[in-house]
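A.B. asks: My questions are about this predicted structure, shown below with the sequence.
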Amino acid sequence: MPLSIFTLSNRRGMAVKISTQGAALLSLQAPDRHGQLADVLHGGQPDDGIHLLPAPGRALHRQAWHAVPLLADGSVGVRLVSPGTPAVVARYVLDDAGTLMLHCEVPAEAPAAFCLVATLRVPGHLLAVQAGRVAPAGAHEQEAVGTAWDFRQPRPVGELAGAARYLAAPDGALALRLQDPGGGRLLVLEGTLASLRLACGAVAGALQIEPVLAAPAGWIAFRCSAQT
């Protein structure tokens, strides 16, 4: 199946590019407080796309998905279906308020979870993470409060100590907030998240994100805005 790239745009000037290879996000153009657009994604990284967990040997992020466009009042989107069995159904929808929604579904008898891998451009950004516990790479799961991975208050992304997987707070909350102090651009990631892995990317000024959703269905929202 040939690969295609779908572009979604809204009235605020935002533009999102999605590849049928792995249902991956390639680009997300968002405006700052002055209306200047910039791509907040480092698209085209090897692991980008949707992964089924566990699914040894399938590597859905490297396969061509079937896609059809979606149109509705005030929003545009694309529906993608992975090859093989069980099939993952992913729907990206961009609205005029600046929110990109990803809905994922998989048959109930399928493996336990799926995740989206993407890499953000975050030079000079401040990071805040609402979470309860954290599992740093190579270490045991622990309370996030009071550790090097405590990002309840905004801190420079560069202070993230390696890779870590964040788990929900007791009230179920798990969310990420990234702010560019210079341009005022703000990105909030939230959803029905089971966990959220963060790691400083191989590219300078990059942050790899891996939000995990429990099967059979879940959603992720990327909310883009600009602070004056």
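C.D. replies: Now that the structure is in, tell me what you want to look at.
A.B. asks: switch to C-alpha atoms for all contacts and neighbour counts from now on
C.D. replies: OK.
A.B. asks: Helix, strand or coil: sort out the residue lying farthest from the centre of the chain for me.
C.D. replies: Taking C-alpha atoms, centre = their mean, the residue of the chain most remote from its mean C-alpha position is residue 146, at 26.0 Å. Assigned with DSSP: H, G, I helix; E, B strand; the rest coil, residue 146 falls in the coil class.
A.B. asks: now stretch 156-173: how far from the chain's centre is it?
C.D. replies: Computed by C-alpha atoms, centre = their mean, to the nearest Å, the separation of stretch 156-173 from the middle of its chain amounts to 14 Å.
A.B. asks: and what of stretch 42-59?
C.D. replies: Counting by C-alpha atoms, centre = their mean, stretch 42-59 comes out at 13 Å from the chain centroid.
A.B. asks: Also stretch 193-207?
C.D. replies: Computed by C-alpha atoms, centre = their mean, the chain-centroid distance of stretch 193-207 equals 10 Å.
A.B. asks: okay, pairing it with this:
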Amino acid sequence: MTLTTGISRAPFGQLPDGRAASLFTLRNRSGMVVGISDFGGVVTAIHVPDRAGVLANVCLGFGDVEPYRTVSPFFGALIGRYGNRIANGRFNLDGVAHQLDINDGANHLHGGALGFHRVLWQASVAADDSALTLRYHSPHGEQGYPGALDVTVRYALGDDNELSITFDAVCDRATPVNLTNHAYFNLAGRDDILGHELMIAADSYTAVDAALIPTGAQPPVASTPFDFRLPQAIGARIAADHQQLRNGAGYDHNFALNQPAPGARMLAARVREPSSGRVLEVFSDQPCLQFYSGNFLDGSLGAGSQFAYRGAFCLEPQHFPDSPNRPHLPTTILRPGQRYHSEMGYRFSIAE
């Protein structure tokens, strides 16, 4: 019998140590289907209808665990302990220097080579099939981070076609925490994403150097190719003569969101794909959003044009990059007795 709503579980492959990965399939009453694995918490697929009611997968992913373990560039993954880059993989905390795993040139990216995207999480499904919960205990010293961190991530698929992701974490000693999801989207399910129309609710962005480390400048987006306050095609200005676009090989930048108040959930971004009519809205309570235009995709990771150069984009709710080294920015340090909590959502609809 085919499951029409709820959550089902199936094998997703075996890890080298013999442990089995699973794939959980979430279905709602609106016909939306989402695949999530307990390996890396990866969102493997998101099937949503176009204006004609035809379902297509709008999220890049693989059909089994092995590519996620070896070659995946964070497709759909849970990111931690720290999303984005930390310069030279080093920071000082309470007078103690810490060296993290170096996995991006000279820098630390997305929690390290064996970050949360490459661990097997403990999975459980709510008795009423309303949510999938993943848990992970990150020990002291993992990828260089101080203290043990216990993380809980909850995925829920609503009948309003919103996939909500809730993060909670506690620690036994001070440590940086900046959790997010790294889904790659192509709302047409084919071709490139340059014609997708993007809105980002941000008046400024983070300037970066050639290694994509923040320079310290937070320029206004006004009168630059980074102004997405009104919807603009992603490809309209991506080839403009602008040093920041050269540094990022396109868009690979953090935007400071126009939050009404710290921690307030807001519409951070909206993307419309004209040919299909599909719309993605990204909701977040985080202060920033990373926009990446698929500049390093090259077709080597899978068949289909969406795996090719600029065949997908990412919108990652987060804190400022490299903030453990920048005391003027909002803190990302979690301390014993505190609870990290954040919420984000990917909501899909059809443009009228």
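C.D. replies: Perfect, thanks for sending it. Worth saying up front: this structure is predicted, and the values here are computed from it rather than measured.
A.B. asks: rewinding a little: aligned partner of the residue farthest from the centre of the first structure in the second structure?
C.D. replies: In the second structure, the residue matched to residue 146 of the first structure (TM-score structural alignment) is residue 223.
A.B. asks: what do you get for residue 156 of the first structure?
C.D. replies: Under the alignment (TM-score structural alignment), residue 156 of the first structure maps onto residue 233.
A.B. asks: again with residue 52 of the first structure
C.D. replies: For residue 52 of the first structure, the aligned position in the second structure is residue 80, judged by TM-score structural alignment.
A.B. asks: Look up how far residue 74 of the second structure lies from its match.
C.D. replies: In this view, residue 80 of the second structure and residue 74 of the second structure are 11 Å apart by C-alpha to C-alpha, to the nearest Å.
A.B. asks: hey, where'd the strands end up in the stretch 101-250 of the second structure?
C.D. replies: For the stretch 101-250 of the second structure, strands defined by DSSP state E, counting those that start in this stretch occupy the ranges 108-109, 122-125, 132-138, 149-157, 162-171, 175-176, 180-182, 197-200, 202-205, 232-233.
A.B. asks: Of those strands, which is nearest residue 6 of the second structure?
C.D. replies: Of all the strands of the stretch 101-250 of the second structure, it is strand 149-157 that lies closest to residue 6 of the second structure, at 8.9 Å by C-alpha to C-alpha.
A.B. asks: average distance between that closest one and the first structure?
C.D. replies: With mean C-alpha distance after the TM-score superposition for the first structure, strand 149-157 of the second structure departs from the first structure by a mean of 0.6 Å once superposed.
A.B. asks: Give me the range in the first structure that that strand lines up against.
C.D. replies: Using TM-score structural alignment, strand 149-157 of the second structure pairs with 86-94 in the first structure.
A.B. asks: List the buried residues in whichever strand or helix holds residue 66 of the second structure.
C.D. replies: If you go by DSSP states H and E, residue 66 of the second structure is part of helix 65-70. Neighbour counts over helix 65-70 of the second structure (16 or more other C-alpha atoms under 10 Å) mark 65, 66, 68, 69 as buried.
A.B. asks: same check, this time on stretch 55-66 of the second structure
C.D. replies: 55, 56, 57, 58, 59, 60, 61, 62, 64, 65, 66.
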